[in-house]
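Visitor: What follows is a protein structure lacking sequence information:
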């Protein structure tokens, strides 16, 4: 019987499946609960889990004694209990950079939508209005964008912002050998000097609610906020208040503290919020890149892990 890999999703790119021949692939569906995952692990005792949706915690790991590796279909591993995994000798790997182009493009789209009032003007046009005499958009050239996080996605976005003629400043204590068009600064400088702030860092307990009432108050009045990283980087109540007061001109958000967003969320129906359902990394190309990256990463771990069943 072939060893099993569980995918916390309903599908996986064919190019990834081609790499995993010799393994039984079990799909958990698009919204697997912890109970679903525990049951599947008990039934199949997987050697690997590919994480697309949902969370993988200690209970899931304990239900799979053969588990050697948890491989993220993407770059953010905050949905995996890495402390529990380490304690159990389970490696956690991520397809870092596989969706960098897709997410950076979404960040740029949200920034432009905010600066150019794309959504509002579209709605007005469809309603029969012609606001040429009364509307003024924001020109981004010559303005400063502050990036929190200078990994693969942040640097890809930085290159595009530079091409627009923007001054690019960024904070990332781990970034090295930055390109000449990115100026490394501290967070206080990000808040003080940015006309737009774009979040590109992983979520940790240290940076949860990094953008909050205090830090938003330090920003220029009329700043644009873009977040394609993790929703919990931002105190959502504080952002709502800042947008309503005009301290924040507009917010372009692709990620939220609780996902999926449910009916009645305070952002819904609010002017100056441009929202998308965490689809920055969801393109046909990124889908393949992330699947292949996740497959290659887990195969590499299985190939070097003692007692693991690595299928040639």
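Guide: Yes, it's here. Only a predicted model underlies this, so the values are computations on that prediction, with no experimental measurement involved. Residues are numbered from 1 along each chain as shown.
Visitor: from here on, contacts and neighbour counts on C-alpha atoms
Guide: Noted.
Visitor: Around the residue nearest to residue 68 when sequence neighbours are not counted, how many other residues sit close by?
Guide: Leaving aside its chain neighbours, residue 68 sits nearest to residue 90 (4.8 Å; criterion: CA to CA, 6 or more residues apart in numbering). Using other CA atoms under 10 Å, residue 90 has 21 other residues around it.
Visitor: go on, residue 296?
Guide: With other CA under 10 Å as criterion, residue 296 counts 17.
Visitor: ok, and here's another one to check against it:
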């Protein structure tokens, strides 16, 4: 059987694959940048198993090029790059890697809040570019996290990890999610969508990209937010209508934003986001720690290994397909 890995992974995982399953034929993308669509389709032709990155679309076109494909394991918690209907129709198993990137992404969420509120990027730029002439009582004034109201949209694993950190900073937390929450900690309250937008000093997004969350943040929702508020997005770029966000930031309807994800990645060179001084931009590094990327690769592989051993993969996205694979 042939296993195709579409991105660079920790060599320790490759070593484990070769050790545990020497019968597998391995093809791994080790070049700089991401694999091209053309190369991906070419590699898929004789693939039985695939470990994919979030940059690769697994859709009808790919599945038509991959007649032997039995399982695809996404090295990401999100799976909006998967066409689940097409996978189900083709009877191809699919998995993701939840849990393992929770702490890293929660840490980066808090870092973005600090970067924006404390104006850390502007302060460092001034120092590096020799514009800082010495301490002044009103130099680089920002705002504290302490005492601020953090509005969290969604309440999955990452959101819950952010709540713990926010409480440690002395913040008040309000949450919007459609399911009813019970036994929330002190200083944490579930509120309506309107209440969250209107009451938050910081709105942090922690929802998957679905038809329901596409452009969840738009002209209308931004108009409900406080002009002193900031927006943080470490989920998926298309949850935010970037044109609406740019307009709000330019006109002072929103004080700032911290973004790790974008509607189009990499961020286009002509994006107006690059020009705005009240935005902090990061290149999709929410899970970019040595510990987390190793854990993600291991989990993606262990899903494959479970299948090879005749066991149900722990992170199966289409459980209804499993009886057909036993």
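Guide: Okay, I see it. Nothing here was measured: the structure is a model prediction, and the numbers come from that model.
Visitor: Fetch the TM-score of the aligned pair.
Guide: Once superposed, the chains reach a TM-score of 0.91 (TM-score structural alignment, normalised by the length of structure 1), with 306 aligned residues with a CA RMSD of 2.1 Å.
Visitor: Surely the residue nearest to residue 68 of structure 1 and residue 70 touch.
Guide: Yes: counting by CA atoms under 8 Å, residue 90 of structure 1 does reach residue 70; the two are 7.1 Å apart.
Visitor: circling back: what does the residue nearest to residue 68 of structure 1 correspond to in structure 2?
Guide: Aligning on TM-score structural alignment places residue 90 of structure 1 opposite residue 92 in structure 2.
Visitor: now swap in residue 212 of structure 1 and tell me
Guide: Match for residue 212 of structure 1 (TM-score structural alignment): residue 218.
Visitor: ok, that match to residue 259 of structure 2 distance?
Guide: From residue 218 of structure 2 across to residue 259 of structure 2, the span is 15 Å (CA to CA, to the nearest Å).
Visitor: Which of those two has more residues huddled nearby?
Guide: residue 259 (24 against 17).
Visitor: contacting residues around the more buried one?
Guide: Residues near residue 259 of structure 2 by CA atoms under 8 Å, 6 or more residues apart in numbering: 112, 232, 233, 234, 279, 280, 281, 282.
Visitor: Which single one of those is nearest to residue 80 of structure 2?
Guide: When the contacts of residue 259 of structure 2 are compared for distance to residue 80 of structure 2 (CA to CA), residue 234 wins out at 14.6 Å.
Visitor: Find the residue closest to that closest one in space, skipping its chain neighbours.
Guide: Closest residue in space to residue 234 of structure 2, ignoring its immediate chain neighbours: residue 260 at 5.2 Å, by CA to CA, 6+ apart.
Visitor: which residue lines up with that neighbour in structure 1?
Guide: Under the alignment (TM-score structural alignment), residue 260 of structure 2 maps onto residue 254 of structure 1.
Visitor: wouldn't that match be in contact with residue 280 here?
Guide: Yes: if you go by CA under 8 Å, residue 254 of structure 1 and residue 280 touch, sitting 6.7 Å apart.
Visitor: so who does the residue nearest to residue 14 of structure 1 when sequence neighbours are not counted touch?
Guide: Using CA to CA, 6+ apart and skipping the chain neighbours, the partner closest in space to residue 14 of structure 1 is residue 288 (7.9 Å). Neighbour list for residue 288 of structure 1: 13, 14, 15, 16 [criterion: CA under 8 Å, 6+ apart].
Visitor: And for the corresponding residue of structure 2 for residue 68 of structure 1, the neighbour number?
Guide: Matched to structure 2 by TM-score structural alignment, residue 68 of structure 1 sits across from residue 70. Counted with other CA under 10 Å, the neighbours of residue 70 of structure 2 add up to 18.
Visitor: which residues does residue 70 of structure 2 contact?
Guide: Neighbouring residues of residue 70 of structure 2 by CA under 8 Å, 6+ apart: 48, 49, 91, 92, 93.
Visitor: same question, residue 239 of structure 2
Guide: In this structure, residue 239 of structure 2 makes contact with 209, 213, 214, 215, 216, 217, 263, judged by CA under 8 Å, 6+ apart.
Visitor: which residue ranges form the helices in structure 1?
Guide: Taking DSSP state H, the helices of structure 1 run over residues 14-19, 34-44, 58-62, 82-87, 100-116, 118-126, 152-163, 187-193, 213-218, 236-245, 284-304.
Visitor: With residue 267 of structure 1 as the reference, name the closest of these.
Guide: With CA to CA as the measure, helix 236-245 is the member of the helices of structure 1 nearest residue 267 of structure 1 (7.1 Å).
Visitor: What residues sit buried inside the closest one?
Guide: Residues 236, 238, 239, 240, 242, 243 are the ones in helix 236-245 of structure 1 that count as buried (16 or more other CA atoms under 10 Å).
Visitor: How about stretch 74-93 of structure 2?
Guide: Those would be 74-82, 84, 86-88, 91-93, for stretch 74-93 of structure 2 by 16+ other CA under 10 Å.
Visitor: Centre of structure 1 to the edge, which residue is at the far end?
Guide: residue 133 (38.4 Å; CA atoms, centre = their mean).
Visitor: which residue in structure 2 lines up with that residue?
Guide: Using TM-score structural alignment, the equivalent of residue 133 of structure 1 in structure 2 is residue 137.
Visitor: Residue 281 of structure 1 too?
Guide: Taking TM-score structural alignment, the alignment pairs residue 281 of structure 1 with residue 287 from structure 2.
Visitor: follow-up on the earlier one: single out the most deeply packed of the helices of structure 1.
Guide: helix 100-116 (a mean of 22; mean count of other CA atoms under 10 Å).
Visitor: That helix maps to which residues in structure 2?
Guide: Going by TM-score structural alignment: helix 100-116 of structure 1 matches residues 102-118.
Visitor: Contacts only, for the aligned residue in structure 2 for residue 41 of structure 1.
Guide: Residue pairing (TM-score structural alignment): residue 41 of structure 1 is matched to residue 44 of structure 2. Residue 44 of structure 2 is in contact with 4, 62, 65, 66, 69, counting by CA under 8 Å, 6+ apart.
Visitor: Kindly recompute the last result at 6 Å.
Guide: Contacts for residue 44 of structure 2 (CA atoms under 6 Å, 6 or more residues apart in numbering) come out as residue 66.
Visitor: And for residue 35 of structure 2?
Guide: Contacts of residue 35 of structure 2 by CA under 6 Å, 6+ apart: none found.
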